[in-house]
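# I need the structure of the sequence given here:
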Amino acid sequence: MSWQERIKYWTVALGVLAVGLLVLTGTPLIHERLLPDLLGIVALAITAELLLIRYPLRPEYSDRGIWLSVSTPIVIAVVLVYGWQFGVWLDALTSFVAGVVTAHLRNVRLQWVAVNTAHSVLSASAVGLVAVPFDVSQAGVLSAAALGAVVLGLFVYMLVNTALVSATVALAEGVRLRWVLAQTTLSLPRDILLMTPISFLAMAALNAYGAVGLLGVLAPYLALRQAFILALRQQELYHQTIRSLGFLVQRAHPYTGGHLQRVSLWARRVAERLGLPPDRCELVYEAALLHDLGKTVLDERILNKPARLTAEEWEEIKKHPQLGAEILRDTPFLAPIIPWIAMHHERPDGAGYPFGLRSEQIPVEARVIAAVDAFDAMIGGEAPNQRRPHRRPLSLDEALTELERGAGTQFDTQVVRVFKEVVQEWREQREAKAGA
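Below is the predicted model of the structure:
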């Protein structure tokens, strides 16, 4: 059976099951005359779903963050206050309407809107099954039992939804379900922790004031969203500053353009392989992009000299790490990367510059940049105008041999070992593209 057939049968099965559940829950919902309340809460939930918040994990790196929405907490609260039938229809309408709007704005196929709606219906139904023993109105919305019901409801919803989404992704992309689950379940504890207080507040508001009470929950949510938007704009200015400074270095010296890009990409990959946190890896990328910033204030005649440098000229070149750090020192948001720029020519044996540090005295990020920078300087650029004027470029194997020869003295041994693996992978990918 082809993957197209598998995904087709899977989506049809999801759709049939979801429609069946909606038919099953539709009759009691209309009979209890909850339709006006349903429509009011749906309108608020759709608004919340369309106005997601991206909360940055770290202030210095906003590209990776947590997408925070109150639509799921609202569904959990509705199931506990109004019953599972109400929750199922709420989640179905919210997912479908918000999905159609998003699909129109982002050019997404409506097929995936239907699949996501089916995921929502099945997830909300699962919450309904575990919520049956809980009677929030009798126990009290501020009781420990109510809090336990919220946490259990969120856990079941997120677990079922994650499993369904993972299965769909695995079938659609042709990858192993186990791998997708391993990636998607990592964030479950964090998501549940974030959504628990929102669900609890939504439940209390619905129980006390009905649909109108949700406005009290959404008002601070929207204020929080606006605050994060302003914070993200500040982060965009930060990244724009990094790009502008990198462009300044590239404009100053023709050979640095490709060099800085390669060093930055390789340094980030090595940092990832060494197990540094994602935000730290991105800071390594940015530090590598700016590691030669100090050269922009050095004498052009020395930097572009075609012959070997004299001792005095070499002493001038050796000033560039500190000069780069000094240029950035009055920029607070660049503070984490300044030491790495200042120390990217230090050596484990203490023979480096400008401070003569040894081994663990040198930040691992600076050790990564040192090895990658030296390697790329040895191989030279891919274009003639990117090559150093006074240096014969080495082959990849020759440069790797030089790195290994300097491991433990000039370069960090572990960094060299990991970087060698990165280069081998890069070479294989480049050869595969050339042969395609």
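# Only C-alpha atoms from now on, for both contacts and neighbour counts.
Fine.
# Can you give me the buried ones in the longest helix anywhere in the chain?
In the chain, with assignment by DSSP state H, the single longest helix is helix 213-252. Residues of helix 213-252 classed as buried: 213-215, 217-218, 221, 225, 228, 232, 235, 238-239, 242, 246-247, 249-250 (neighbour count, 16 or more other Cα atoms under 10 Å).
# Repeat that for stretch 65-78.
66, 68-78.
# Checking the most centrally placed residue in the chain next. Helix, strand or coil?
Geometric centre of the chain, nearest residue: R64, 2.9 Å, by Cα atoms, centre = their mean. For R64, the assignment made with DSSP: H, G, I helix; E, B strand; the rest coil gives strand.
# Mind checking what secondary structure Y55 has?
Here Y55 is strand, with the state taken from three-state DSSP.
# Am I right that V175 falls within a helix?
No. Counting by three-state DSSP, V175 is not part of a helix but coil.
# Can you tell me what sits against stretch 319-326?
290-295, 297-298, 338-339, 341-345, 354 (Cα atoms under 8 Å, 6 or more residues apart in numbering).
# Also this sequence, please, to line up against the first:
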Amino acid sequence: MIKLNKQNLYFLIILLIATLFLIYSYKSLLAADIKTFIIFTILALLAETLSVRLVNDAEVTVGFAVFIGSILVLGYEVSIWVAFMSELLCEIRHRIPYHTFFKKITNIGLYIVMVGGSGLIYERLGGVPGYINLQQNLFGFLALILTYFLINVGLLTIGLSILYKKSIKYIFSTTFKWALPNYIALAPLGILLAIIYINIGALGLLLFLIPLLVARHSFKLYMEMKKVYLETIQALATAIEAKDPYTRGHSERVARLAVAIAEELKMDSDFISNLQYAALLHDIGKIGIPEEILNKPCKLSEDEFSKIKTHPALGASIVKNVDFLAQASSFIMYHHERMDGSGYPVGLKGEEIPLGAEIIAVADVFDALTTDRPYRKAWRLEDALDELERSSGVQFRPAVIKALKKVLEREKIWKDAVN
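Below you'll find the predicted structure:
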């Protein structure tokens, strides 16, 4: 028996609405022009196959433009079946594993609900399949686009929020904040598709495929550029740690924990991206520190420690002139400051210290305490957390310590933090 938790309830509601749409529109499918139906199904399948993966296992496609065109040409009832058949064939092509069966079926249901809901609104506002007049029904076209966007992003945000146990605000800001401009950019292509098909026919769709593929390629390049940025930063972090075998993997662990803390604090996606970059590179300034100091197995002299204290400012100066790292530089610069003003390199205190720097400081110290160093063995995880809590309000911001504790308790990453 299937347990009716939030996730299963979400699946059932989507599938119920989708099933009702399919039953309601079946008679319209039987009366539809089969050639046009097949053409739009193939176009939608092609568009959905050429998807671009985002974070949180979400994907973006140019299928929106095809579904808009289908609604305008065939009407929403037949377009429901275009969505159903194209998505079903797409999932069959990927050979659905049993453990993801309900998730994939729900994904098909989401497309049916998006096309059915937005198309229904469009036709209720005066839209007529096969007839396009932007001047007469501009409000209907805008409602079609907006409704599709709201259903798509709204339902996916709720679903991912349930799946990953994150807030709706966080899922939206990290995954879908860019989506409305993307929909606005693709909507004219959908209208163009409908106009071409109505006036020229199937051969005219070859003209449509060019801008459609260009739009998909442009977005793919954008996502790949972001991936290259992150991989470049990770390579730099690895190069830094090559000087000190005891800190191998330290930057990635700090980045992972810092991001989790920021998510717990409900920070937005831009902040989290900058924080991740800064956390990966927080020790980049150690490039300028002699290896004999970094690897010294006993206590540092005052002169040696004064050299160590230069690494935050040196690190910030290295990254501040790189466009996509400029905002991360202040987090690197101040991650050794303390709430009581006794930190370095400037001696900031309290709220003067950027929150991102505070988060990195907590993640940095936690990881340092729980891993072996040349001068001591790793602390027990519980002891490390107790030590951080004792320093709350003196060295660290209390809100960040509380967030760390919640992250460790909720996500159970005690072992991940040190492995």
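# can you give me the offset of the longest helix of the first structure from its chain's centre?
15 Å (Cα atoms, centre = their mean, to the nearest Å).
# what do you get for stretch 394-412 of the first structure?
Chain-centre distance of stretch 394-412 of the first structure: 33 Å, with Cα atoms, centre = their mean.
# Likewise for stretch 133-142 of the first structure?
The answer for stretch 133-142 of the first structure is 38 Å, by Cα atoms, centre = their mean.
# now do stretch 326-346 of the second structure
Distance of stretch 326-346 of the second structure from the chain centroid (Cα atoms, centre = their mean) equals 28 Å.
# now swap in stretch 78-88 of the second structure and tell me
Distance, centroid of stretch 78-88 of the second structure to centroid of chain: 27 Å (Cα atoms, centre = their mean).
# Can you give the contact residues for it?
Against stretch 78-88 of the second structure from outside (Cα under 8 Å, 6+ apart): 21-22, 25-26, 28-29, 32, 37-38, 40-42, 44-45, 48, 67, 70-71, 108-109, 111-113, 115-116.
# same thing with stretch 282-294 of the second structure?
By Cα under 8 Å, 6+ apart, stretch 282-294 of the second structure touches 236-237, 240, 243-244, 251, 300, 304, 307-308, 310-316, 318, 331-332, 335, 360.
# what's the counterpart of T413 of the first structure in the second structure?
Residue correspondence to the second structure (TM-score structural alignment): T413 of the first structure is matched to P398.
# Contact partners for its match?
S392.
# Also T409 of the first structure?
347-349.
# Neighbour-wise, give me the winner out of the residues you listed.
R347 (28 neighbours; other Cα atoms under 10 Å).
# Skipping adjacent residues, who's closest to that residue in space?
Take R347 of the first structure and drop its neighbours on the chain: the residue closest to it by Cα to Cα, 6 or more residues apart in numbering is Q410, 4.9 Å away.
# In this structure that neighbour contacts H345, no?
No. Contact criterion Cα atoms under 8 Å: Q410 of the first structure and H345 do not qualify, at 9.1 Å.
# before we move on, back to that, a markdown table for the contacts of T409 of the first structure, including secondary structure and distance to V364 of the first structure?
Shown next, in a markdown table, are the contacts of T409 of the first structure (DSSP: H, G, I helix; E, B strand; the rest coil; distance: Cα to Cα, whole Å):
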| residue | secondary structure | distance to V364 of the first structure |
| --- | --- | --- |
| R347 | coil | 11 |
| P348 | coil | 11 |
| D349 | coil | 15 |
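# quick one, helices of the stretch 1-150 of the second structure?
6-30, 34-49, 63-74, 76-93, 101-124, 138-164 (DSSP state H, counting those that start in this stretch).
# The following helix or strand past the last one vs the first structure - mean distance after superposition?
To tie it back to what came earlier, the one meant is helix 138-164 of the second structure. Next helix or strand after helix 138-164 of the second structure toward the C-terminus (DSSP states H and E): helix 168-171. For helix 168-171 of the second structure, the mean deviation from the first structure after alignment is 9.9 Å (mean Cα distance after the TM-score superposition for the first structure).
# and the next element down the chain from helix 168-171 of the second structure?
Using DSSP H and E, the first helix or strand after helix 168-171 of the second structure is helix 179-199.
# Now that following helix: buried residues?
The neighbour-count check on helix 179-199 of the second structure (16+ other Cα under 10 Å) flags 182-183, 186-187, 189-198 as buried.
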